[in-house]
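Trainee: Mind folding the following:
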Amino acid sequence: MASPIQNNVIVDKNFQFAVNILKFAQILQDSKQFILSNQMQRSGTSIGANIREAQNAESKADFIHKFKIAAKEAEETEYWLLLCKEIGYPQQAQPLLDELFVIQKIVTKIISTTKNQLISRTV
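Mentor: Okay, here's the model as predicted:
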């Protein structure tokens, strides 16, 4: 895995997660689960895209906004993965859910920490 942003845990985790989502999406495509595959691909890869975009945010507020979008995309991805797990793909979906839960915790912490930094600057 080669990522141009070095030593950034959340960027790296999301890049690998997107790769794993795309691999699972191919399994769904091969099983003719096109709607699930397409929706999961969109939301699952959007998490990392928004986090990458946040790396060049114009302000802390912009940074938080992009991370909040990533958090929403993570919620949507969780929904699609839970559906996949329920309809017969538990072995493929569960590891991705486990990976996603770690990402969600990190994203939530980054949003919280950045918000606190913004608040402490204005006080």
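
Trainee: From here on, just use CA atoms for contacts and neighbour counts.
Mentor: Noted.

Trainee: From I119, how far off is the one residue sitting closest to the centre of the chain?
Mentor: Residue closest to the average C-alpha location in the chain (CA atoms, centre = their mean): I47, at 3.3 Å. Computed as CA to CA, to the nearest Å, the I47 to I119 distance reads 25 Å.

Trainee: for I27, same thing?
Mentor: 45 Å.

Trainee: Same question for Y79.
Mentor: Distance from Y79 to I119, by CA to CA: 32 Å.

Trainee: Does the helix or strand harbouring L100 pack against any helices or strands, and if so which?
Mentor: Per DSSP states H and E: L100 is located in helix 90-122. Applying 3 or more CA pairs under 8 Å, 6 or more residues apart in numbering; DSSP states H and E, we find helix 90-122 packed against helix 9-30, helix 60-86.

Trainee: Next, the angle from the last one to helix 9-30.
Mentor: If I follow you right, that is helix 60-86. If you take axes from the mean of the first three to the mean of the last three CA atoms, to 10 degrees, helix 60-86 sits at 30 degrees to helix 9-30.

Trainee: Which parts of helix 60-86 count as buried, going by neighbours?
Mentor: 63-68, 70-78, 80-82, 84-85 (16 or more other CA atoms under 10 Å).

Trainee: now the other sequence, so there's something to compare against:
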Amino acid sequence: MKEILKNRTKRFASDCWKLCSKFPISREYNAYCNQLIRCSSSVGANCRAKSKADFIYKLKIVEEEADESMYFLELFSEITDKEKMK
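Mentor: Down below sits the predicted model:
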């Protein structure tokens, strides 16, 4: 189970990085991409705990970082939908 979590969170961070690499380079996109890359990679980084107690403690951080990642993914979805409508 531990390896599955590590692999999934690493893949999530990698997928977010790949998504961000597809956006144009601009001040606006860069700001959002930087945030998404930071919070998505933090999800996996905080799942790597030294003990069961440490893991439980870090789950709150993981939850917050995952929520932040979802926010930016939703934002990108709305932005790209609006861009398509132009």
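
Trainee: Would you mind giving the helices and strands packed on helix 90-122 of the first structure as a markdown table with distance to L100 of the first structure added?
Mentor: Below are these laid out as a markdown table (distance: least, CA to CA, whole Å):
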| stretch | distance to L100 of the first structure |
| --- | --- |
| helix 9-30 | 8 |
| helix 60-86 | 7 |
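
Trainee: Find the nearest non-adjacent residue to D62 of the first structure, please.
Mentor: A54 (7.4 Å; CA to CA, 6 or more residues apart in numbering).

Trainee: Kindly tell me how buried L36 of the second structure is, as a neighbour count.
Mentor: Using other CA atoms under 10 Å, L36 of the second structure is surrounded by 26 other residues.

Trainee: thinking again about what came up before, and R42 of the first structure, which of the helices and strands packed on helix 90-122 of the first structure is closest to it?
Mentor: helix 60-86 (8.6 Å; CA to CA).

Trainee: helices or strands next to the closest one in the packing?
Mentor: helix 34-54, helix 90-122.

Trainee: most packed of those helices?
Mentor: Among these, helix 34-54 has the highest mean neighbour count (mean count of other CA atoms under 10 Å), at a mean of 20.

Trainee: got the contact list for it?
Mentor: Outside helix 34-54 of the first structure, the residues that touch it by CA atoms under 8 Å, 6 or more residues apart in numbering are 10-11, 14-15, 17-18, 21-22, 24-26, 28-29, 62-64, 66-67, 69-71, 73-74, 76-77, 80-81, 84.

Trainee: Check the alignment and tell me where E73 of the first structure lands in the second structure.
Mentor: Taking TM-score structural alignment, E73 of the first structure has E65 as its aligned residue in the second structure.

Trainee: Please report how far the nearest residue to that match once chain neighbours are set aside lies from A66 of the second structure.
Mentor: Leaving aside its sequence neighbours, E65 of the second structure sits nearest to C39 (CA to CA, 6+ apart; 5.1 Å). Using CA to CA, one gets 7 Å for the distance from C39 of the second structure to A66 of the second structure.

Trainee: same deal with A45 of the second structure?
Mentor: Per CA to CA, A45 of the second structure is found 12 Å from A66 of the second structure.

Trainee: Same question for K22 of the second structure.
Mentor: For K22 of the second structure relative to A66 of the second structure (CA to CA), the value is 21 Å.
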